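**Student:** below is the sequence, then the predicted model.
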Amino acid sequence: MTTTDIPAFPTGTILGYPRIGRRRELKKAIEAFWGGRIDAAELEAAAAGLRRATRQRLAGLGLGRRDSSIPESFSFYDQVLDAAVTVGAIPARFADLVDADGHLDLAGYFTLARGAGDNLPLEMTKWFDSNYHYLVPEIGPETRFHLASDRIVREFEEAVADGYLTRPVIVGPVTFLLLAKPSDGAPAGFHPLDRLADLLPVYQDLIERLAVAGAEWVQLDEPALVSESIDIPRERTLAAVAQAYAALGGLDTRPGLFVAAPYGSLDDALAVLATAPIEAIGLDLVRGTVPAAVPGLKDKTLVGGVIDGHNIWRGDLAAAFDHARRLETLSPNVAVSTSTSLVHLPHDVADETKLGPELAGWLAFADQKIGQVATLARGLATGRETIQAHLDAATASLASRRVSPGVRDGAVRSRLEILTPADFSRGDYESRVAAQAAVLDLPPLPTTTIGSFPQTGDIRRARARLVAGDLSPADYRDVMRAEIARVVQLQEDLGLDVLVHGEPERNDMVQYFAENLDGFAVTENGWVQSYGTRCTRPSILWGDVSRPRPITVEWSSYTQTLTEKPVKGMLTGPVTILAWSFVRDDQPLGETARQVALALRDEIGDLEAAGIRVVQVDEPALRELLPLKKKDHADYLDWSVGSFRLATAGVADQTQIHTHLCYSEFGVVIDAIRNLDADVTSIEAARSKMEVVTDIQASGFDHGIGPGVYDIHSPRVPGVPEITELLERALEAIPARQVWVNPDCGLKTRGYAETVDSLRNIVDATRAVRATLV
């Protein structure tokens, strides 16, 4: 269609919907495909069935069947990987997976995500400040962009055949290139954004094909426009936005272009989009505010993201409606939406039977958020009075939260009020090193793991039987102790230096603590995609936090009786507990973090008293929560680092404190990591081939550091030569006295065969490198 024929944008929409299925149907189908239990055709059929069920569900919740309000946002694994495959950005090492026409089949698609043989998968990192992980495209001067996949068009046509006119969604060209990394062969100074002019014709081709298929609107996600954390001059980003949308908007025949910018305010990018030849702009009004008027804005449809797509609270619906109304001062054409895709949320509060009616009444999962969008859209169309009852009900829910028992605990708040600077500080680091060396007596390049070992079917079945009441607590403890003993013996046989108990009793590194701390609730079916087929159930942090009793001491103490080697007590840190939970929105995050930190401080003190001399407090989410706006960094780093120090500063010099960070772009938060003052920090490094050691060297970081040598997010087993090369690369930049050797992350999701082989190779490589040290 021509731009004069583009219909009005729908009054209410969402930016995306969970794609794993209400009962993780997609996860199960993909893993069946990986396991050879179904073929590609059967996987495609399962995915098509899930997409059809999703469209039907969204229409039933109030989105229109024929007005483009339903986003076509399905992915088998990751939306950034989808964009890379669509435009033909396949790294050279995977060239044999591509057919003569440049197409990649499903097996090849998954190989990019998981690796195969000696071919490493695409690097994976966090999607802005969320717990979702995306796969990082690799682009160089040699990348041949072309429309290599028409899956987006076919899925739109599938919807049309079923009677739905949906809105195709793809990562926008500027965000796609800003999130990419230079390929291995790229020259110094090259940035993937250098290839924008070559990429745009592919996007033009795709958009024209969607127009021919009958699409009336296309959504281009450009969250990179709200971030100040991307290492490229802002002026260049804005110029790229102008160039990209002049090209896409200048097409003679195309659908309407809706550019969505979730996770923050557009700031100076808004003026560029306002003058670009596009029809609609998505504004995140949960993280951002209603902007000032800029030239050209009155000619756009402003899609106000007034419903929080990132958290599960029912929220202030009256305030959301007022925000949407204020947009009408900037443009006569206003619509409402979620602030982000709903991929960050579980499906439906109605699936939860154990939360209790009061707490459930405070919540809104993805389906309830859609209901809120539909309500506000109706109010925009027919007047506030037609939805006043809904606004009043949400206001009453907020009022009930404020006075409910447990939301505020006087004892917890009194404890916070008497904290002093001494509660956040340990002794001199060099004195601690000497004290710990005398107690632990470790070799150079000490080896350890991050904490968890594979969770077998027997472990999961025992936990399920305990929950169902078919296994007594005493019998469950015996099963777990037997597993711990097996894991300890395995580590002894392999020759690891600092051992762990393997965490068989833990369902999830956050949920386990949530189940043992006051102020939390857990869900039955609140599954959220973390990456690929990896799903988690974030806990709900609804009230003041305290620890009613010790949580991990019994397991760690038992483990230490099985070995003469030091055993690590394993805890999840306060920032990660917040990041991987749905956190209360009625007080500052820093206050909540300090409450969690005090509970962990009590646990660490009990571990130390029980004779545990190494305690690891994992903070893989430290970088994840870093605000996208630089003006907010100082406050965040103050409370996040402070909460870790509050948790860990109560121990003696002889007790070694470890922490762990993964997919955290170490160099971005190097000062914060130094300020954590952990004795040893383990980090992700294998998938990026030790790129991080350059940042470590440049920073002068002088504490213990364990750059990972085994990428546990892939099923491949790294060989001794590969691990040796990674270790040698680390030692070129970091003094050997600082270096620890460990996997990138916990081993929970891996199988035992690959885990044992990989750990054996780690130990063998470490022994060989040790022999070369002077």
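**Tutor:** Happy to help now that I have it.

**Student:** alpha carbons only for contacts and neighbour counts from here, please
**Tutor:** Noted.

**Student:** what sits up against stretch 305-315?
**Tutor:** Stretch 305-315 is contacted from outside by 262, 282-286, 320-321, 323-324, 336-342, 344-345, 361-366, 369, 372-373, 394, 397-398, 582-585, using C-alpha atoms under 8 Å, 6 or more residues apart in numbering.

**Student:** same question, stretch 667-686
**Tutor:** For stretch 667-686, using C-alpha under 8 Å, 6+ apart, the contacting residues are 429, 433, 450, 623, 637, 641-642, 644-645, 656-664, 666, 691-692, 695-696, 699, 701, 703-711, 726, 740, 742-745.

**Student:** re the thing from before, from the contacts of stretch 305-315, which would you call buried?
**Tutor:** Buried by 16 or more other C-alpha atoms under 10 Å: 262, 282-286, 320-321, 323-324, 336-342, 344-345, 361-366, 369, 372-373, 394, 397-398, 582-584, out of those.

**Student:** so which of those are in strands?
**Tutor:** Judged by DSSP state E, these include 282-284, 336-338, 582-583 as members of strands.

**Student:** where exactly do the helices run in the stretch 301-450 of the chain?
**Tutor:** Here the stretch 301-450 of the chain has its helices, by DSSP state H, counting those that start in this stretch, at 317-327, 357-361, 366-382, 388-403, 410-417, 429-440.

**Student:** and these: which comes nearest A59?
**Tutor:** Comparison of the helices of the stretch 301-450 of the chain against A59 by C-alpha to C-alpha identifies helix 366-382 as nearest, at 9.9 Å.

**Student:** in the closest one, what counts as buried?
**Tutor:** 366-380.

**Student:** check stretch 292-311 too.
**Tutor:** For stretch 292-311, a neighbour-count test (16+ other C-alpha under 10 Å) marks 296-311 as buried.

**Student:** again with stretch 753-772
**Tutor:** Buried residues in stretch 753-772, defined by neighbour count with 16+ other C-alpha under 10 Å: 755, 758-767, 769.

**Student:** now, which of the ones in strands among the buried ones among the contacts of stretch 305-315 sits nearest L416?
**Tutor:** Each of these was checked against L416 using C-alpha to C-alpha; the closest is V583, at 18.7 Å.

**Student:** how close does the closest one sit to D544?
**Tutor:** Separation of V583 from D544 (C-alpha to C-alpha, to the nearest Å) stands at 11 Å.

**Student:** all helices of the stretch 101-250 of the chain, in order?
**Tutor:** With DSSP H, counting those that start in this stretch as the criterion, the stretch 101-250 of the chain has helices at 106-114, 151-161, 173-179, 196-213, 234-249.

**Student:** highest mean neighbour count out of the ones you listed?
**Tutor:** With neighbours taken as mean count of other C-alpha atoms under 10 Å, those reach their highest mean count in helix 173-179, at a mean of 22.

**Student:** alongside the first one, take a look at this:
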Amino acid sequence: MRTAVIGYPRVGKDRELKFASEKYFKNEISENELKDTAKRLRRENLDLQKANGIDFISVNDFSLYDNMLDVAVLFNVIPDRYRELSLSETDTFFAMARGYQGEKGNVKALAMKKWFNTNYHYIVPEIDDNTEIKLVGTKPFDEFKEAFEHAENLKVSIIGPFTFLKLAKYTGDKNISDFEQVLAKEYVAYLSKLGENGVKWAEFDEPYLVRDLTLDDIKLFERLYRVILAGKGNIKVLLQTYFGDVRDIYNLLTQLDFDAIGLDFIEGKKSLELVKKNGFPADKLLFAGVVNGKNIWKNNYGKSLEIIRKLREIAGNDNIVVNTSCSLLHVPYTLESEHKISDEYKKHFAFAKEKLSELKDIAELADEKDIKKASASEKFVANAELFKNRVDSVDEKVRERVSNIKESDYERSPEFKEREKIQKDKLKLPLFPTTTIGSFPQTIDVRRNRQDYRKGNISKEQYIAFNKEKIKKCIEFQEEIGLDVLVHGEYERNDMVEYFGEHLAGYVFTEKAWVQSYGTRCVKPPIIWGDVSRKSPITVEWSKYAKSCSSKPMKGMLTGPVTILNWSFPREDISIKESILQLALAIRDEVLDLEKAGIEIIQIDEAALREKLPLRKSDWYSEYLDFAIPAFRLVHSGVKPETQIHTHMCYSEFTDIIPVIDAMDADVITFEASRSDLQILDSLKENNFKTEVGPGVYDIHSPRVPSVQEIVDALGKMRSRIDDSKLWVNPDCGLKTRGIPETKESLINLVKAAKTVRG
């Protein structure tokens, strides 16, 4: 039985790509040096997969920033404002991703959104009426030639035209129908060029197929692929889907002239049912995604082999390929870098490299014709043993507390309108109050202080004294420029989820389990090992100290339960609902302690609220929203009316869940809006959004500094849709990753803009 991998992590075992890219941005290394690093990482990934006997190794799954952006550049979808900068090809690519500010101009980056139900962010292609779609790039062909020198079992992957068109943004009068045929023809040209280079297999990734599809969507997909498949020549085409099942289009997929179809049997609830009910063509390969590409727990060989056994009965012995459920981009590189986790825990995990071994094991076990013999093998028995018991995972007190939650615990009183008046009378903030989302730049000395404390190089007293000095200076700066609601800067925090996880029972932490979030940004999600509870107050002393440094309102900064879960690697032995409620009770304890300490504004960030939202609307409430939204209310329902509750969300599609967000019953919500051209504002107005709002007035994921006039103009657009009494002024996210000079200049301009509009 053959094996395949949809995609592999690209930042490197030690984040080599991240550091090389950042050096390139600072002109510390040349473009050739950056590309040499990228080439070395691609070779390492290839060699790893080759060594593990992977039969279908992906090429072109690598990117210097983002694969959607790669496709845009490949097919000449480059807005004029970036061409007019007259930069090199590489610098134009990065300008689209990060924005540009320099001697050649000042241009914002393209929009950035979450990639389906993951924490990965993709760059949104922008198609205007003048866009001339044509195959101009060479990246896939160059990377195939490079890889073919070392391996022959290659498939060249690319995001398919349907997903590309559905996720793109159209800025003029034209829409998808105006571009579909020309894009289809250019994909034919792409296949032709692959053929010229000796490519045997082409993979088209179409994750959009797992969403709810309309009849128009299905017709669009069919039109695109009738053209593409008619021109495929001798190349075999794999249609790869992931993140769900393809119930709306399965029969069409099996009828079209694809040589192989990839289905997700982890998140695809109906994938097995679809194959059993409708059959599978004998002339196609079925790439069966049975190894989870999004979580780090060991694969249950028994379950995977049972799926494969059932598929074999339908598709035949030789037509099944053991595959990952999605790209391994979403898991860390390797367990080999983890030296502090005990083997008692580590034996339950599999990162990207270890998942290659799992694919090989499953294929070998599946090849054993005698099921009893396979079940008695050493590998199978050792794997089965892992799922019998996990030490330290159950806390009966936590489970009892969850079972005792009452319906009244989810409701806050009095109602929003009455609270809003009480809070305005107490806080006495000006019109268009200014604030930040929470974190301030984490400079080298801040990170070194934390590392020195962890390593025992400095005492706890020294560590605290350093952070208090940073907090004091941060508050002095905020007062100096005139911000209205202050924050303490979060200098004690490594990550908004990992920091809280470190103070909660039930978590396991890694050393180098980095996962790419976007571009050069990597996160290190903690692992939820067992039942979760708060061990002791987490943020209270830092917030109390910050409050003592100023007479202005000070926000206490917390991460909400949904985001903590979504940005951790979750358990698979209990439900998402159970995990979220455990976390909600732990954060509720922290909220109430902050209030007791005199903190009058508490921000509970739910940046990742949408991430676990099912991709199909029919599943939204039954599988997620019916418990995720009440869980947020559970966190803050116990506070007094005068305590103002804020929350924050970023880089997701929110327009279709605006009523749900309002139902969180926060007092103020801030969210990303700068890259999305404030599109969410129309939805707020249409839904009579009651909560006070702070749409981000500038993009913190770009190094460019917004002018005062740019922010004034943004506020003007906001005021046409949001009542003045409900509008806050803030950046679109935390400032942790930004440099100090650009942060200071941006915030000074933000305050000036707010004062200008007040005037």
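**Tutor:** Perfect, I can see it now. This is a predicted model, so every value here is computed, not measured.

**Student:** can you lay out the ones in strands among the buried ones among the contacts of stretch 305-315 of structure 1 as a markdown table showing distance to G502 of structure 1?
**Tutor:** What follows is those, written out as a markdown table (distance: C-alpha to C-alpha, whole Å):
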| residue | distance to G502 of structure 1 |
| --- | --- |
| G282 | 45 |
| L283 | 45 |
| D284 | 41 |
| V336 | 47 |
| S337 | 43 |
| T338 | 40 |
| F582 | 26 |
| V583 | 28 |
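
**Student:** V523 of structure 2 touches W514, doesn't it?
**Tutor:** Yes: taking contacts as C-alpha atoms under 8 Å, V523 of structure 2 lies within contact range of W514: 5.5 Å.

**Student:** per the alignment, I261 of structure 2 corresponds to what in structure 1?
**Tutor:** Taking TM-score structural alignment, I261 of structure 2 has I281 as its aligned residue in structure 1.

**Student:** and its match, how far from P735 of structure 1?
**Tutor:** Taking C-alpha to C-alpha, one finds I281 of structure 1 at 51 Å from P735 of structure 1.

**Student:** who has more neighbours, those two?
**Tutor:** Neighbours were counted for I281 of structure 1 and for P735 using other C-alpha atoms under 10 Å; I281 has more, 24 against 13.

**Student:** my read: that one touches L297, true?
**Tutor:** No: I281 of structure 1 is beyond contact range of L297, at 9.1 Å (criterion: C-alpha under 8 Å).

**Student:** what range does stretch 441-450 of structure 2 cover in structure 1?
**Tutor:** Under TM-score structural alignment, stretch 441-450 of structure 2 corresponds to residues 454-463 of structure 1.

**Student:** picking up where we left off before, now the helices of the stretch 101-250 of structure 1 as TSV including distance to K27 of structure 1?
**Tutor:** Converted to TSV, the helices of the stretch 101-250 of structure 1 look like this (distance: least, C-alpha to C-alpha, whole Å):
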stretch	distance to K27 of structure 1
helix 106-114	13
helix 151-161	19
helix 173-179	25
helix 196-213	28
helix 234-249	35
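
**Student:** quick one: closest of the ones you listed to P223 of structure 1.
**Tutor:** helix 173-179 (6.7 Å).

**Student:** just checking, what packs against that closest one?
**Tutor:** Applying 3 or more C-alpha pairs under 8 Å, 6 or more residues apart in numbering; DSSP states H and E, one finds that helix 173-179 of structure 1 contacts helix 196-213, helix 234-249.

**Student:** what span of structure 2 is it aligned with?
**Tutor:** Going by TM-score structural alignment: helix 173-179 of structure 1 matches residues 161-167.

**Student:** then stretch 474-484 of structure 1?
**Tutor:** Mapped onto structure 2 using TM-score structural alignment, stretch 474-484 of structure 1 spans residues 461-471.

**Student:** how far does the matching stretch sit from its chain's centre?
**Tutor:** 32 Å (C-alpha atoms, centre = their mean, to the nearest Å).

**Student:** how close does that stretch sit to structure 1?
**Tutor:** Superposed on structure 1, stretch 461-471 of structure 2 shows a mean distance to its aligned partners of 0.3 Å (mean C-alpha distance after the TM-score superposition for structure 1).

**Student:** what about the aligned residue in structure 1 for V532 of structure 2, neighbour count?
**Tutor:** In structure 1, V532 of structure 2 lines up with V545, judged by TM-score structural alignment. Around V545 of structure 1 there are 26 other residues, counting by other C-alpha under 10 Å.

**Student:** one more: K28 of structure 1?
**Tutor:** 16.

**Student:** that one - that's part of a strand, no?
**Tutor:** No: secondary structure assignment (DSSP: H, G, I helix; E, B strand; the rest coil) places K28 of structure 1 in helix, not in a strand.

**Student:** counting contacts, what elements does the helix or strand encompassing A485 of structure 1 pack onto?
**Tutor:** Assigned by DSSP states H and E, A485 of structure 1 belongs to helix 473-494. Using 3+ C-alpha pairs under 8 Å, 6+ apart, the elements in contact with helix 473-494 of structure 1 are helix 457-468, helix 553-560, helix 752-770.

**Student:** next, the mean deviation of the second one compared to structure 2.
**Tutor:** Taking mean C-alpha distance after the TM-score superposition for structure 1, the mean distance separating helix 553-560 of structure 1 from the aligned residues in structure 2 is 0.2 Å.

**Student:** residues in structure 2 aligned with the helix or strand that that helix is followed by?
**Tutor:** Note on helix 553-560 of structure 1: by DSSP H and E, the next helix or strand toward the C-terminus is strand 568-572. Aligned using TM-score structural alignment, strand 568-572 of structure 1 spans residues 555-559 in structure 2.

**Student:** what's the mean distance for the matching stretch versus structure 1?
**Tutor:** Mean for stretch 555-559 of structure 2 is 0.3 Å (mean C-alpha distance after the TM-score superposition for structure 1).
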